[in-house]
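Trainee: Here is a sequence together with a model predicted from it:
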Amino acid sequence: MPDPALLALIVVVALALAFDFINGFHDTANAIATSVATRVLTPGKAVAMAAILNVVGALTGTAVANTVGRGIVPPEVATQLLVISALISAITWNLVTWYFGIPSSSSHALIFSIVGAGVAAAGFQSIILGGLSRTFEGLFFSPLFGFLGAFALMVLLFWIFARVRPRVVSRIFGRLQVLSAAYMAYSHGLGDAQKTMGVITMALASYYGWTGDEWEVPLWVILAAAGAMGAGTAVGGWRIIETMGLKVVELRPIHGFAAETAAATVIEVASRLGIPVSTTHVISSAIMGVGSTRRLSAVRWGVAGRIVSAWVITLPICTILGWLVYSALHLITGVQ
């Protein structure tokens, strides 16, 4: 008879890679919406580029994986059932928000699903407040820096190119935006694929009993997570691309360049510091930032408000959903 613990580990890996795949098509918009909206890239070329660079980015760091994998709940609490419950919760919320075209945060869906399942498994005392506080810092500061960074860069570009004809400016930034879109796709892979690496390694730690210095993200996990995200990105998430790229603010290549460059820089820095941030939050805020430099009415604040509402409700809904899924599975299986 197969080892139940090994079967549970296989289920975790399958669910985690499914989450990463869904994250890829759910968050494709983060990398390519602005370049598609400005018609710098066709949707097909933009998705292909994003898929490749998502993989490249995913291979370049594990600091966020460490935060997610052992910084929210301690390894001794992170049972297979807890990880399975968190993944089911996060996947469910991702699919709901994808269906309705709401650009919510896959990252925070997963993290707060872990929180909810952790509370159900071992109480509030099992949550590592230091890791959770880093998540809240990223949640608050990354959209702020995305907005202000894009706003400031846009003002600087306006000042530099004030005397240049609009047609020339559009031609210059039509080329430069290809680079900024590539930078955004790379940073998206770096930031988002690491969450999946973290939860798979969390499950491996539970199976093998890793603690302390033994906790490390294996190479096969990095490659699997990178591949799953790249495949998901190749599928594309057209509902959210429409919301992000076409409904928040009218964009020209110079705006797209500023938004992508600012957002990608914020994500890059946070990922290197091990702070889990939402690529959705950052690029949404950056798009609003560049739109605000034209005039406040250039931003469709109704759509922007809907996006912000999705950010806010993701935290409690995924916490509750993670708690409910764990409680239900525990009741059905009798497993901790």
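Mentor: Received the coordinates, thanks.
Trainee: rest of the way, CA atoms for contacts and neighbours
Mentor: Fine.
Trainee: The stretch 51-200 of the chain: helices as residue ranges?
Mentor: For the stretch 51-200 of the chain, the helices defined by DSSP state H, counting those that start in this stretch occupy 63-70, 80-99, 106-122, 129-160, 166-208.
Trainee: Nearest approach to residue 47 belongs to which of those helices?
Mentor: Nearest to residue 47 among the helices of the stretch 51-200 of the chain is helix 166-208; the distance by C-alpha to C-alpha comes to 9.5 Å.
Trainee: next SSE after that closest one?
Mentor: Sequence order places helix 219-235 as the next helix or strand after helix 166-208, per DSSP states H and E.
Trainee: so that following helix versus helix 63-70, what angle?
Mentor: Here the directions of helix 219-235 and helix 63-70 differ by 110 degrees (axes from the mean of the first three to the mean of the last three C-alpha atoms, to 10 degrees).
Trainee: adding another structure so you can compare the two:
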Amino acid sequence: MDTFALVVTIAVALFFTYTNGFHDSANAIATSVSTRALTPRAALAMAAVMNLAGAFLGSGVAKTVSEGLIQTPEGSKGMGILFAALVGAITWNLITWYFGLPSSSSHALFGGMVGAALAGGTTVYWDGVLEKVVIPMFVSPIVGMLAGYLVMTAILWMFRRANPHKAKRGFRIAQTVSAAGMALGHGLQDAQKTMGIVVMALVIADVEDYGDPIPVWVKIVCAVMLSLGTYAGGWRIMRTLGRKIIELDPPQGFAAETTGASIMFTTAFLFKAPISTTHVITSAIMGVGATKRLNAVRWGVAKNIVLGWFITMPAAALVAAGAFGVVHLAFL
């Protein structure tokens, strides 16, 4: 196997993680920044540390990504398929970042993998795609919205006699913990997705076997690239989540973050399902906002976000298939 092709593919995988930081790391801290519970600098530092910690908490999601969605392709063609999958995911990430849409980096990656695999004649495990990607794609936003609504309703009932100013001040402090939980869950989920891709590249290159533990250097570089991406470009997505869907206050931010973090930990540990941080936190914000009044949520913005969810996988798949065609003609 050409070492150069392996190095290039891993570098592109890490760049995908960097673009993922534009989207999903921003999601993890957007609510805390928008409610002024944390300053942007403090939120970024906290997200960096917790992403790194989350990356070391498990490997179930990485295993699903590397083994459960497509058959591991072989040789130079296999590396070309993986490269094309990443190009499809990165292209869609950059497009949606430019327009400030919190589209799912996870589903861009999965769409890229399926599109490149189909173009390259590699088997797609449709049962795995359905069970680990499509079903969670529909279920997690519904759970996020309902859970966000219920958590916020419980908070409103529990603190109904509390002094509003003191309660907000207390929840602003509590958001430090809930935001840390979101960032930890994001590291657990999204760092592992890129780990799975890097492990697949190493297996194709015959450097690693699937039975081997994930190398420590892979965990570290994936987590670090997530944090760098957050710092470089996360502000557009933060504005959409923190301001355009609903004006959040600290109790609402705490409820949304607590809901999102709980769902991410549950799916990672119990189901090993690579769910979208974007879907979970966005739907949780909608559910939380609906407790105030239904028209407090800017449903027009929410509709555009949901539309982005549905077109992400097909769009990334088409780009990836086209990218494989170019790679095949030029190099294979």
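Mentor: On my side now, so go ahead. Keep in mind the model is a prediction, meaning the values are calculated, not measured.
Trainee: Superpose the two chains and report the TM-score.
Mentor: In this superposition the chains share a TM-score of 0.95, using TM-score structural alignment, normalised by the length of the second structure; 328 aligned residues with a C-alpha RMSD of 1.5 Å.
Trainee: would JSON lines of the helices of the stretch 51-200 of the first structure with mean neighbour count and distance to residue 39 of the first structure be doable?
Mentor: Formatted as JSON lines, those follow (neighbours: other C-alpha atoms under 10 Å; distance: least, C-alpha to C-alpha, whole Å):
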{"stretch": "helix 63-70", "mean neighbour count": "26", "distance to residue 39 of the first structure": "33"}
{"stretch": "helix 80-99", "mean neighbour count": "24", "distance to residue 39 of the first structure": "23"}
{"stretch": "helix 106-122", "mean neighbour count": "27", "distance to residue 39 of the first structure": "27"}
{"stretch": "helix 129-160", "mean neighbour count": "19", "distance to residue 39 of the first structure": "19"}
{"stretch": "helix 166-208", "mean neighbour count": "24", "distance to residue 39 of the first structure": "8"}
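Trainee: Turn those helices into CSV, columns for distance to residue 21 of the first structure.
Mentor: Listed next are those as CSV, based on distance: least, C-alpha to C-alpha, whole Å:
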stretch, distance to residue 21 of the first structure
helix 63-70, 17
helix 80-99, 10
helix 106-122, 11
helix 129-160, 22
helix 166-208, 10
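Trainee: To residue 12 of the first structure, which of these lies closest?
Mentor: Nearest to residue 12 of the first structure, of the helices of the stretch 51-200 of the first structure and by C-alpha to C-alpha, is helix 80-99 at 5.6 Å.
Trainee: Check which helices and strands that closest one sits against.
Mentor: Judged by 3 or more C-alpha pairs under 8 Å, 6 or more residues apart in numbering; DSSP states H and E, helix 80-99 of the first structure is in contact with helix 4-26, helix 106-122, helix 166-208, helix 238-242, helix 301-333.
Trainee: Need the counterpart of residue 35 of the second structure in the first structure.
Mentor: Using TM-score structural alignment, the equivalent of residue 35 of the second structure in the first structure is residue 38.
Trainee: Can you give me the neighbour number for that match?
Mentor: Neighbourhood size, residue 38 of the first structure [other C-alpha atoms under 10 Å]: 22.
Trainee: hang on, the earlier thing: so which of the helices and strands packed on helix 80-99 of the first structure comes closest to residue 267 of the first structure?
Mentor: That would be helix 166-208 among these, by C-alpha to C-alpha, at 6.1 Å.
Trainee: which part of the second structure lines up with the closest one?
Mentor: Counting by TM-score structural alignment, helix 166-208 of the first structure pairs with residues 164-206 of the second structure.
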